[in-house]
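Trainee: Pasting the sequence and the predicted coordinates here, then a few questions.
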Amino acid sequence: MDKLSLLQDKMEQEGLGRIRRNEPMAKHTTIRIGGPAELLIEPKDTGSLKKVIELVNESGIKWRAIGRGSNLLVKDTGIDGIVIKLSKGMDHMVLNGNELRVGGGYSLIKLVTLISKKGLSGFEFAGGIPGSVGGAVFMNAGAHGSDIATILKKALILFEDGTLKWLTNKEMVFSYRTSILQKKPGIVVEAVFQLKEGDRDKIVGEMQKYKEYRSETQPWTEPCCGSVFRNPLPEHAGHLIERSGLKGYRVGGAKISEKHANFIVNVENASAKDVITIIDFVKETIKNKYGVDMHTEVEIVES
């Protein structure tokens, strides 16, 4: 029996969660693109996740974790090894006064809506941002002049070696769309946020305003992976791409959105190769026109 099958047997015997072989990642990314993962598991709870990491490390097989796949572009060749998806079982939530403790697999959109309706302020900026809480903490998601770093108190991280550790806001070393987890990889198991009481109607109104703005200006009704490029501050990626006349630029089944130039949409069974070709063309065009280096915000996952 090969190592992967042996590992699968162990995880099934332990009852650690739902397991699938050769699972198309197109089913697990918002852009609906991606070749198969050799093995995908959705741990049923935090204990199961920790055991999965332990068994995977023992096997020597490489692994990676994902949330709701809103910031991922998986190559057409797929992903070798194990993909660990945080979803049901990792989406718990406990509210204690103004302090919120929530699982890494919780939907950010669902959380923001729920918390705003409770009259708690702090998450309004995230109205309409897709993805999971874990992914938002990992990349310090933000909008409208605020971000996760402004409200996170601490996060429980499961590191590659199987160690579970709480990191404070300071220890997360947040900066623009990044955290310590880009340098020291780990899975955001839980996050604790410090919120403030406020006027419920005002909070809901502000959250809804941001949500509607996102809906009106970004193509989330189409398969996409969110903002493709980081903003090369003080410039904005979308403005540079639009000024270059690239809105609607198409390769195969993928094209730059007519709605927002920093989005690439899957309009007709696009491949990852189509999207990457567009990304490379945008980088070259912007460099030649403006002398600006463009860096991707979307994570391109190698096999």
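Mentor: Received it, and whenever you're ready, just let me know what you need.

Trainee: Going by C-alpha atoms from here, please, whenever you check contacts or count neighbours.
Mentor: OK.

Trainee: Show me which residues of the helix or strand encompassing Arg18 are buried.
Mentor: Assigned by DSSP states H and E, Arg18 belongs to strand 17-24. Using 16 or more other CA atoms under 10 Å as the test for burial, strand 17-24 gives 17, 19, 23-24.

Trainee: Could you identify the most distant pair in the residues you listed?
Mentor: The distance between the two most remote of those (CA to CA) is 18.0 Å, for Gly17 and Pro24.

Trainee: For the nearest residue to Glu299 once chain neighbours are set aside, which residues are in contact?
Mentor: Spatial nearest neighbour of Glu299, chain neighbours left out: Leu72 (5.0 Å); criterion: CA to CA, 6 or more residues apart in numbering. By CA atoms under 8 Å, 6 or more residues apart in numbering, the residues touching Leu72 are 29-30, 225, 298-301.

Trainee: got another, please set it beside the one above:
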Amino acid sequence: MKLSDLTKNGIEIKRQVPLSKYTFTKTGGPAEFLAFPRNESELKNLVIAAHDNNIPLTIIGNASNLIIRDGGISGIVLILTKMNQIKVDKNKVIAQAGATIVETAFTAAHHSLSGLEFAAGIPGSVGGAVFMNAGAYGGETCNVIESVRVMTRSGNFKNYSQSEMKFSYRHSLVQENGDIVLEAVFALKRSAKNRILADMNYLNALRQYKQPLEYPSCGSVFKRPTGHYVGPMIIQAGLQGKQIGGAQDSTKHAGFIVNKGNATATDYLDLIHLIQEKIKTKFGLDLHTEVRIIGKPND
């Protein structure tokens, strides 16, 4: 199957689309080909076409915890945000990969289901939350996952149990094997809707107070080293407020890097590398990025 065959079948495939339109940092080069599959059938056809024609394939969720280099991405980029159905079955919420984790959490809340409160302000998709084992304020995706349905890169379907997903801090099995998250089943507990919503509103108010939500960013940039907090170390290294191009280490929360205006992905990466070097020199610690960095450098 060729890409031209897919367009004849009603799948829209765009060429050379700036991915800065879709990333939360508002940076990133173009996708060679870009498509928004509307269902599993379209996704499977795109995946098989990429596999059969040896075309690189990149899956993007809500692009909230992602830096795409300024050279863009070769091959096909698939954004799954149109695959966004959410269903409730007793104490379970079944959400497609393209649904936002925020909407999933609020759907659970309105059905008096507790467990996803921590995700009320996480801007990613369900697929991204599973991929990264996203977490905040003491909660993690892995704690409420019952099973995950995926598609392999050859177009086959599989189901993984929670234990088979090999969850750990900001890690899951699909980071290793390249499987594409299609759907997640969250097993939740009954509770009072008003109490759940109150907890979610409190956490969102806390985020608003602590995080620089007024600027584009990719969220928390670095993984937390055991026994340390990244923000205070950056402050002690004298780097809070440091700016390279349009990218600035946030003056509100040093663990965030924000786009102050016309930042490039290269600005972000240069600032990330500077912070890593200074923290290594001052504290002897290697800071690893939580944000995913993909794509080609600018020519």
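Mentor: It's in. A quick note: this is a predicted structure, and the numbers were derived from the prediction, not measured.

Trainee: Give me the TM-score for these two chains.
Mentor: Here the TM-score for the pair of chains, by TM-score structural alignment, normalised by the length of structure 2, is 0.96; 296 aligned residues with a CA RMSD of 1.2 Å.

Trainee: quick one: Leu240 of structure 1 and Ile286 touch, right?
Mentor: Yes. Between Leu240 of structure 1 and Ile286 there is a contact under CA atoms under 8 Å: 7.0 Å.

Trainee: now the helices for the stretch 51-200 of structure 2?
Mentor: 101-110, 126-132, 173-177, 193-210 (DSSP state H, counting those that start in this stretch).

Trainee: Buried deepest among those helices, which one?
Mentor: Of all these, helix 126-132 has the most neighbours on average by mean count of other CA atoms under 10 Å, namely a mean of 27.

Trainee: Name the next helix or strand downstream of the strand holding Arg18 of structure 1, please.
Mentor: Of the helices and strands lying after strand 17-24 of structure 1 in sequence (DSSP H and E), the nearest is strand 36-43.

Trainee: Find me the equivalent region of that next one in structure 2.
Mentor: Here strand 36-43 of structure 1 aligns to structure 2 at residues 30-37, judged by TM-score structural alignment.

Trainee: How about that stretch, which residues are buried there?
Mentor: Neighbour-count burial for stretch 30-37 of structure 2 flags 30-37 (criterion: 16+ other CA under 10 Å).

Trainee: do stretch 178-197 of structure 2 as well
Mentor: Applying a neighbour-count criterion of 16+ other CA under 10 Å, one finds 179-188, 193, 196-197 buried in stretch 178-197 of structure 2.

Trainee: and it, which stretch of structure 1?
Mentor: Mapped onto structure 1 using TM-score structural alignment, stretch 178-197 of structure 2 spans residues 185-204.

Trainee: what about that stretch, how long is it end to end?
Mentor: By CA to CA, to the nearest Å, the extent of stretch 185-204 of structure 1 from end to end equals 35 Å.

Trainee: Please apply the same query to stretch 78-98 of structure 2.
Mentor: Note: stretch 78-98 of structure 2 ends 11 Å apart using CA to CA.

Trainee: Report the buried residues of that stretch.
Mentor: Within stretch 78-98 of structure 2, the residues scored as buried using 16+ other CA under 10 Å are 78-81, 83-84, 86, 88, 92-98.

Trainee: if we look at stretch 259-267 of structure 2, which residues are touching it?
Mentor: Applying CA under 8 Å, 6+ apart, the contact partners of stretch 259-267 of structure 2 are 25-28, 67-70, 215-217, 244-248.

Trainee: Just the buried subset of these, please.
Mentor: Buried by 16+ other CA under 10 Å: 25-28, 67-70, 215-217, 244-248, out of these.

Trainee: What ranges does the stretch 101-250 of structure 2 have for its strands?
Mentor: 113-114, 135-136, 139-140, 145-151, 157-161, 180-187, 189-190, 217-220, 243-244, 247-249 (DSSP state E, counting those that start in this stretch).

Trainee: what would those strands look like in a markdown table with distance to Ile55 of structure 2?
Mentor: Formatted as a markdown table, those follow (distance: least, CA to CA, whole Å):
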| stretch | distance to Ile55 of structure 2 |
| --- | --- |
| strand 113-114 | 42 |
| strand 135-136 | 33 |
| strand 139-140 | 34 |
| strand 145-151 | 17 |
| strand 157-161 | 20 |
| strand 180-187 | 16 |
| strand 189-190 | 43 |
| strand 217-220 | 28 |
| strand 243-244 | 35 |
| strand 247-249 | 33 |
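
Trainee: closest one to Asn62 of structure 2 among the ones you listed?
Mentor: Between the strands of the stretch 101-250 of structure 2, strand 217-220 lies closest to Asn62 of structure 2; by CA to CA that is 10.9 Å.

Trainee: Tell me the residues of structure 1 aligned with the closest one.
Mentor: Using TM-score structural alignment, the residues of structure 1 aligned to strand 217-220 of structure 2 are 224-227.
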